[in-house]
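> Predicted model and sequence below, questions to follow.
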Amino acid sequence: MLGLAPSDTFAADAAAAGLSDADTRAVFKAAGAVPRKGGWVICTDDPNASDAMIDSVRDLNGDGLPEVVLTEGGTYCYGHAGTGFQLLSKQPGGGWKVMAKDSGIPEFLKTHGANGWPDLSVGGPGFCFPVLRWNGKQYTHHRFEYEGKRCKPPR
């Protein structure tokens, strides 16, 4: 995980993530993050928010453009999961678009939705997790799954 903060090491951190300084700033801004105490914060209501971090940079849908997963910790905004994420995709025009965001830990699965986008399991406490699928416009709930098998969450 890379903490890409607006600091003196910003350029080095951005390069390590495979993003330019401008793209890194654009990712955080597209996610709604604001600079705070040398880092970026998404959950601005949390007075003790941890810095948002770039968790991964890769091309998830095979279009030749990068996707970024941002994560941020804390129970104030993310409840029992203790973490939240945003998936952002670089657009052909150069901007960044939020594709999905939720409380929990994202895991990309081998199954796919429209346009080659991988299904997204949102993990957290428990043993039966929601799986989101890209329908061509947005990630929506598709099923519940645990360790590759369908399940029904307890009520």
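Yes, it's here. Residues are numbered from 1 along each chain as shown.
> make it CA atoms for all contacts and neighbour counts henceforth
OK.
> what comes into contact with the longest helix along the chain?
In the chain, assigned by DSSP state H, the helix with the most residues is helix 21-30. Applying Cα atoms under 8 Å, 6 or more residues apart in numbering, the external contacts of helix 21-30 come out as 4, 10-11, 14-15, 34, 40, 68, 88, 95-98.
> okay, now the one to match up with it:
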Amino acid sequence: MNCEDAKYKCQLLIDDELNEEEIAPLMGHLESCYKCRDEYIGLLKLRRKLNGIKGPAPDEEWFENLSRNKGRRFAGGAGFILMVVSWLLLAGYALYSLFSDSGEGLFIKIVVAAAVVSVIVLFITALTDRIKESKTDKYKGVIK
């Protein structure tokens, strides 16, 4: 085993990610190579120091903002759903009244119907793409 592999495997060993069969050759290399052994000891000391560090606890304002944000997100989602439903009902009523009124020509009816249907299809496509994207968003929980 060369020193470069040993240094990489030392990090894996400290993180408990090294396979059982790879531990013995690594330990043999650490016994024979003082540079790698010093590197391993340094990594162990660093891990102990990092384990002793505690992050700051969030203050009360953070928890208040969290509960306020939940309410705002719920209200925003409910408003969005109401808007979508009302626009769909309005578009449906417009198409119904267009086709039930015989004063307009067939060409105008077809063009208006195609325009309304295309807007609805584009909206649904954009909405489904956004929902799929939000499920795999790796920055979803990051606080800005």
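Thanks, I have the structure now. Model, not experiment: these values are computed from the prediction.
> How alike are these chains, TM-score-wise?
Aligned and superposed, the two chains score 0.15 in TM-score terms (TM-score structural alignment, normalised by the length of the second structure); 39 aligned residues with a Cα RMSD of 5.5 Å.
> did I read that right, residue 119 of the first structure in a strand?
Yes: the assignment for residue 119 of the first structure is a strand, going by DSSP: H, G, I helix; E, B strand; the rest coil.
> Among the contacts of helix 21-30 of the first structure, which ones are in helices?
10, 11, 14, 15.
> Out of these, who's the most crowded?
Taking other Cα atoms under 10 Å as the neighbour criterion, residue 14 ranks highest of these with 21 neighbours.
> if I look at that residue, how far off is residue 56 of the first structure?
12 Å (Cα to Cα, to the nearest Å).
> residues in contact with residue 67 of the second structure?
Contacts of residue 67 of the second structure (Cα under 8 Å, 6+ apart): none.
> Which helix or strand contains it?
helix 60-100 (DSSP states H and E).
> what do you get for residue 108 of the first structure?
Counting by DSSP H and E, residue 108 of the first structure is found in strand 105-112.
> And for residue 70 of the first structure?
strand 67-73.
> Tell me the helix or strand right after that strand.
helix 75-78.
> rewinding a little: can you pull the buried residues of the longest helix of the first structure?
By 16 or more other Cα atoms under 10 Å, the buried positions in helix 21-30 of the first structure come out as 21, 23, 24, 25, 26, 27, 28.
> To what extent is the residue lying closest to residue 89 of the first structure once chain neighbours are set aside buried, counted in neighbours?
Leaving out its chain neighbours, the residue that sits closest to residue 89 of the first structure by Cα to Cα, 6 or more residues apart in numbering is residue 67, at 4.4 Å. By the criterion of other Cα under 10 Å, residue 67 of the first structure has 22 neighbours.
> swap in residue 118 of the first structure?
Residue 118 of the first structure: 20 neighbours (other Cα under 10 Å).
> swap in residue 76 of the first structure?
15.
> From residue 55 of the first structure, how far off is it?
From residue 76 of the first structure to residue 55 of the first structure the distance is 20 Å (Cα to Cα).
> Next up, the contacts around residue 98 of the first structure.
Per Cα under 8 Å, 6+ apart, neighbours of residue 98 of the first structure: 30, 31, 86, 87, 88, 89.
> Taking those residues, please make a ChimeraX selection of just the buried ones.
Burial among these is assessed by 16+ other Cα under 10 Å; the matching ChimeraX selection reads:
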select :31,86,87,88,89
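> Now render the contacts of residue 98 of the first structure as TSV, adding distance to residue 123 of the first structure.
Formatted as TSV, the contacts of residue 98 of the first structure follow (distance: Cα to Cα, whole Å):
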residue	distance to residue 123 of the first structure
30	24
31	20
86	14
87	15
88	18
89	21
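> show me where the second structure has strands.
Remark: no strands are assigned in the second structure by DSSP state E.
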